[in-house]
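Undergrad: Got a predicted model here, sequence first, then my questions.
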Amino acid sequence: MPKVAFASFMGTVIEFYDFGIFGTAAALVFAHAFFPALGTYAGTVVAFATLGVAFVARPFGSILFGHFGDRLGRKRTLISTMCLMGTATVIIGLLPTAATAGVVAPILLIVLRVAQGLAAGGEWAGAALFTSENAPSDRRGFWSMFTNLGGAVANILALSTFFVTGLFMSNEAFIAWGWRVPFLLSIVLVTVGLYARFKLEESPIFANEVKRRGRSSLPFKDALANQWREILLGAGALVSSFAFGYIGIAYLINYGTATLHLSQHGVLAAGIFGNVVNGLAMISGAILSDRIGRRPVLLIVNMIGIPWALVLFPLLDTESPVAFWIGITVSFLIAGHGWGVCGSFLSELFHTRYRFTAAGLAYSLAAILGGGVPPLVAASIIGSQGGFVFGIFLAGYCLVGLACTVVLRETRSRALDELPPDIGFARADNN
């Protein structure tokens, strides 16, 4: 299990490093580099819209790569997602800006961001299933957590790369060309990741399913026909974790520098610390889920998220650096506990024949609703209505997550190779 978990962890570190540096760049430089004609405010909104484009693409990536993951296996599909992500990321680092290429530059940026979204849509489910389908049932939550832990480490690497790059050059040089360095460094990480993935063996549960029942001819169709409600409810249960996480990963970096006028280095340092807390919270959430169940952890996450959503921006608007560190840290503490559960939770929710497709689709829907929409909405609402109004919006996400979690059943004791007919929903006599 340590070898399996490490391979999935390292692959996700590399994939989501590539995915995450775009969010940091969007917060710091893309408005100037690719949308200068729109001005600072509108340029920032559009820069976050390009961030959201990838979240729109993620469900399509889940369907595309899920099809091959459920038909051809997890290993080959994961190698394909990494190649696509790495290629798109390196090309972004080589793109001309609007000053030299005009409208072509932002168009190419959006196309490459779509490619990143497709790859990310296929990446998470494959990596999570590799660990969950190999893990012992009593520690499935812990081992499945390593996929999302890789995402937290990737965010730390992405923020650290920008932090170090900005530390050793002037702000003008960073905006002119320094932001490209993290994208170009991706080629080294992808080489390491591909080596790790070529060493993997196929998931035994998937291999046994193929021997016993054959392959699904159209996994997407089977998933929707049999478990469309679980796909929607599984996504809904996780949407608040994504909302708090991506507000911390992307929007607050911009908010801290552009609105609160805190130093860029201080804001990036707070983001790095927040992601350390994020990783520790994932470990905590996973261990708790093995002891008390996936559902109780998600219920707690969504309940705590409601008051915190209302407090967050009034706290930040004090313009205190300490308040900023507290705001980003608590947001990641909430998000991390939810993310620590989702690998095992979504794996246990779906049948093996279409698990790659269904789990990836649920995760991607949570990502687009929770990760793509709030940073974009925040950029629009806070400027005109204030932070508290956006807090009400975030609290609504938590209420949705709470309702979806209440409807779903506990999955902790479920065997991944045998699922009962009443797979998805809670009963009065069974949690």
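TA: Received, thanks.
Undergrad: Please count neighbours and contacts with C-alpha atoms only from this point.
TA: OK.
Undergrad: Longest helix in the protein, please.
TA: helix 39-71 (DSSP state H).
Undergrad: could you point out which element follows that helix?
TA: Downstream of helix 39-71, the first helix or strand assigned by DSSP states H and E is helix 74-94.
Undergrad: Need the contact partners of the helix or strand that that next one is followed by.
TA: Sequence order places helix 98-101 as the next helix or strand after helix 74-94, per DSSP H and E. Outside helix 98-101, the residues that touch it by C-alpha atoms under 8 Å, 6 or more residues apart in numbering are 33, 34, 35, 36, 104, 105, 106.
Undergrad: Can you give me the neighbour number for the fifth one?
TA: This points to residue 104. 14 (other C-alpha atoms under 10 Å).
Undergrad: mind listing what it touches?
TA: Residue 104 sits in contact with residue 98, where contact means C-alpha under 8 Å, 6+ apart.
Undergrad: go with 7 Å
TA: By C-alpha atoms under 7 Å, 6 or more residues apart in numbering, the contact list for residue 104 is empty.
Undergrad: measure it to residue 327 for me?
TA: 38 Å (C-alpha to C-alpha, to the nearest Å).
Undergrad: next one: the second one
TA: Taking C-alpha to C-alpha as the measure, residue 34 falls 30 Å from residue 327.
Undergrad: for residue 218, same thing?
TA: Distance from residue 218 to residue 327, by C-alpha to C-alpha: 45 Å.
Undergrad: next one: residue 256
TA: Distance from residue 256 to residue 327, by C-alpha to C-alpha: 11 Å.
Undergrad: Could you do residue 164 as well?
TA: Applying C-alpha to C-alpha to residue 164 and residue 327 gives a distance of 23 Å.
Undergrad: helices or strands up against the strand or helix carrying residue 182?
TA: Assigned by DSSP H and E, residue 182 falls within helix 180-184. On a contact count with 3 or more C-alpha pairs under 7 Å, 6 or more residues apart in numbering; DSSP states H and E, helix 180-184 meets helix 74-94.
Undergrad: So which elements touch the helix it packs on?
TA: Counting by 3+ C-alpha pairs under 7 Å, 6+ apart, helix 74-94 packs on helix 2-28, helix 39-71, helix 104-132, helix 180-184, helix 186-198.
Undergrad: For the longest one, buried residues please.
TA: Pointing back at helix 39-71 there. Residues of helix 39-71 classed as buried by neighbour count (16 or more other C-alpha atoms under 10 Å): 42-71.
Undergrad: Next: the shortest one.
TA: Buried residues in helix 180-184, defined by neighbour count with 16+ other C-alpha under 10 Å: 180, 181, 182, 183, 184.
Undergrad: Now do the contacts for the last one.
TA: Under the criterion of C-alpha under 7 Å, 6+ apart, the neighbours of residue 184 are 90, 93.
Undergrad: Compare neighbour counts for residue 218 and residue 327 and give me the winner.
TA: residue 327 (23 against 15).
Undergrad: Okay, one more to line up with it:
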Amino acid sequence: MVLGRNEANKVIDSPATEQRTQVRRAAFASAIGTTIEWYDFFLYNTAAALIFPQLFFPASSSYAGAMQSFATYAVGFAARPVGAAIFGYWGDRIGRKATLVITLLLMGLASALVGLLPGAASIGIAAPIVLVVLRLVQGIAIGGEWSGSVLLAMEWGDQRRRGLLGSFAQIGVPVGLVLGTGGMTLLSAVLSDAAFDSWGWRIPFLLSFVLVGIGLVIRLRIMETPMFAAIVAKQQTSRSPVVDAIKHHWREILLSAGLRFSEQMPFYLFTSYVLVYVVAEHHYSRTFVLNAVLVAAALELVTIPLFSQLSDRIGRKRVYLSGAVLTGLLAFPYFAVLKAGGYVPIFLIVIASMIGHAMQYGPQAAFIGESFPTHLRYGGAGLGYQLASVFAGGPAPLLATWLLQVTGTPYSISAYILLAVVVTVLCAVLITDRSRADIADYATYARRS
């Protein structure tokens, strides 16, 4: 095992000053790691909407090219549960820190290679095939990243502030979106369309090399979490943590997945599919739409920790359900505004759509992480979180494109969002809220409310 008993005891017995230092480092490492990985992931999302249909599927019609591009986008989501299982095993066997270093390297390498990949005009069918392979690697890395990043902060800090501490990993999503989308927006604004489509879009992908180096320096300075260190010291790690998580906590895994439907599925419509709908259907400039998404993501830098801290005070379930309901209330007005048009209304509705997301996404890390005991938490939380990707996040832009084509109205997509909200509300009602429980105590998981 990577973490020995001597290191475990050293972590547990650290003085208060060292504890505070490690808490700050863990929170920062949690945020910086997910920022880098989501930066890479959102670069792909933006490129899938704006660049990849023409570059990798040039022989297809506009509709078919969008469908094929979003299909490669969905592949990454299908790979996430695989990554959650692979890295969940190692995260609950050898520790959070070592596992997170590997996921960061995988994600950065795959993204940088996307930036170097020739188009179909140069290497033919090999181009989309390699693209799919790299997308699979991205998905596997993201699948193993999330739960480890959350636990790195959650298991180090003040247990009365688990919601806020867990949200540091969640903040990586809007920061990554700001950096990734911001980079694309800047290049789209300063370069000609021909230059951007030819080589400009590749620059943000290649910058992944630099960001990964920064992330590795930070993560290598973090010690293992005290909760996992205590499990190692007592020799209570599981031989088959993922299998045990499925066997003993299948209910929590399924409810955690359902919990994410009204958060994840609309989010990818609001940040990725909106680029196709507003630009292709209503002919607004892609720079305008990217700017709207950019401002909305920047707003989440404030709202995610705000709602996470609120969940520490009034409970995860209350905040989460409020966010799900708000998302449902915006489903039809969102597409009504996009359909009616107007720069100011579209800008405002894109920003408003992210408030309901932040109300769910902020507390979500602790909500899901608290549902599993320490020795099974990496794998259990990861599986629950990433399983939603197969049914909610991954297919969302693909199904939205198909629904609009078949029905001719964007309100079919609104109905799709409402269905996701219903699933989430049911799961949120059924899952146990452990926001005030002792998650280091095995007895906590022997009781269900």
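TA: Noted; the coordinates are in hand. Quantities reported herein were computed from a predicted structural model and do not represent experimental measurements.
Undergrad: ok so, going back, got the helices and strands packed on helix 74-94 of the first structure as a markdown table, with distance to residue 378 of the first structure columns?
TA: Converted to a markdown table, those look like this (distance: least, C-alpha to C-alpha, whole Å):
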| stretch | distance to residue 378 of the first structure |
| --- | --- |
| helix 2-28 | 13 |
| helix 39-71 | 9 |
| helix 104-132 | 21 |
| helix 180-184 | 26 |
| helix 186-198 | 29 |
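Undergrad: Out of those helices, the one nearest residue 288 of the first structure is which?
TA: Closest approach to residue 288 of the first structure among those (C-alpha to C-alpha): helix 104-132, 16.2 Å.
Undergrad: give me the stretch of the second structure that that closest one matches.
TA: Matched against the second structure by TM-score structural alignment, helix 104-132 of the first structure falls on residues 126-154.
Undergrad: mean shift of the matching stretch relative to the first structure?
TA: Stretch 126-154 of the second structure, aligned to the first structure and superposed, deviates on average by 0.3 Å (mean C-alpha distance after the TM-score superposition for the first structure).
Undergrad: what about that stretch, distance to the chain center?
TA: Taking the mean of its C-alpha atoms, stretch 126-154 of the second structure sits 10 Å from the chain's own mean (C-alpha atoms, centre = their mean, to the nearest Å).
Undergrad: Also stretch 79-86 of the first structure?
TA: The mean C-alpha position of stretch 79-86 of the first structure is separated from the chain mean by 16 Å, C-alpha atoms, centre = their mean.
Undergrad: outside of that stretch, which residues touch it?
TA: With C-alpha under 7 Å, 6+ apart, stretch 79-86 of the first structure has contacts from 15, 18, 115, 116, 119, 122, 123, 186, 187, 190, 194, 197.
Undergrad: count of neighbours near the nearest residue in space to the third one that is not next to it in sequence?
TA: Spelled out, it's residue 115 of the first structure. Of all residues not flanking residue 115 of the first structure in the chain, residue 88 sits nearest, at 6.4 Å (C-alpha to C-alpha, 6 or more residues apart in numbering). Using other C-alpha under 10 Å, residue 88 of the first structure has 21 neighbouring residues.
Undergrad: Likewise for residue 80 of the first structure?
TA: 15.
Undergrad: so how far is residue 185 of the first structure from it?
TA: 20 Å.
Undergrad: Might you report the residue contacts of the aligned residue in the first structure for residue 205 of the second structure?
TA: Under the alignment (TM-score structural alignment), residue 205 of the second structure maps onto residue 183 of the first structure. Contacts of residue 183 of the first structure were listed using C-alpha under 7 Å, 6+ apart, and they are 89, 90, 92, 93.
Undergrad: Pipe these into JSON lines and attach neighbour count per row.
TA: As requested, those are exported to JSON lines (neighbours: other C-alpha atoms under 10 Å):
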{"residue": "89", "neighbour count": "26"}
{"residue": "90", "neighbour count": "20"}
{"residue": "92", "neighbour count": "20"}
{"residue": "93", "neighbour count": "20"}
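Undergrad: Quick check: the farthest pair among those residues?
TA: 89 and 93 (6.6 Å).
Undergrad: which residues sit in contact with the residue nearest the centre of the second structure?
TA: Centroid check for the second structure by C-alpha atoms, centre = their mean gives residue 173 as the closest residue, at 6.1 Å. With contact set as C-alpha under 7 Å, 6+ apart, residue 173 of the second structure has these partners: 34, 35, 38.
Undergrad: any idea how far residue 304 of the second structure is from it?
TA: Distance from residue 173 of the second structure to residue 304 of the second structure, by C-alpha to C-alpha: 10 Å.
Undergrad: OK, contacts around residue 49 of the first structure?
TA: Neighbours of residue 49 of the first structure in contact, by C-alpha under 7 Å, 6+ apart: residue 376.
Undergrad: could you measure the corresponding residue of the second structure for it against residue 303 of the second structure, distance?
TA: In the second structure, residue 49 of the first structure lines up with residue 71, judged by TM-score structural alignment. According to C-alpha to C-alpha, residue 71 of the second structure and residue 303 of the second structure sit 31 Å apart.
Undergrad: Map residue 389 of the second structure across to the first structure for me.
TA: Match for residue 389 of the second structure (TM-score structural alignment): residue 367.
Undergrad: what's the answer for residue 220 of the second structure, then?
TA: By TM-score structural alignment, residue 220 of the second structure lines up with residue 198.
Undergrad: roughly how far apart are the nearest residue to residue 117 of the first structure once chain neighbours are set aside and residue 296 of the first structure?
TA: Leaving out its chain neighbours, the residue that sits closest to residue 117 of the first structure by C-alpha to C-alpha, 6+ apart is residue 54, at 4.0 Å. Per C-alpha to C-alpha, residue 54 of the first structure is found 31 Å from residue 296 of the first structure.
Undergrad: One more: residue 62 of the first structure?
TA: Taking C-alpha to C-alpha, one finds residue 62 of the first structure at 27 Å from residue 296 of the first structure.
Undergrad: How about residue 114 of the first structure, nearest residue that isn't a chain neighbour?
TA: residue 54 (5.0 Å).
Undergrad: doesn't residue 112 make contact with the one you found?
TA: No: judged on C-alpha atoms under 7 Å, residue 54 of the first structure makes no contact with residue 112 at a distance of 9.0 Å.
Undergrad: And the contacts of stretch 11-24 of the first structure?
TA: Residues contacting stretch 11-24 of the first structure (C-alpha under 7 Å, 6+ apart): 51, 82, 85-86, 89, 116, 147, 150-151, 153-155, 157-158, 186, 189-190, 193, 250.
Undergrad: could you pull out the helices for the stretch 201-350 of the second structure?
TA: Per DSSP state H, counting those that start in this stretch, the stretch 201-350 of the second structure carries helices over the ranges 202-206, 208-219, 226-233, 241-259, 261-268, 274-276, 286-314, 316-340, 343-369.
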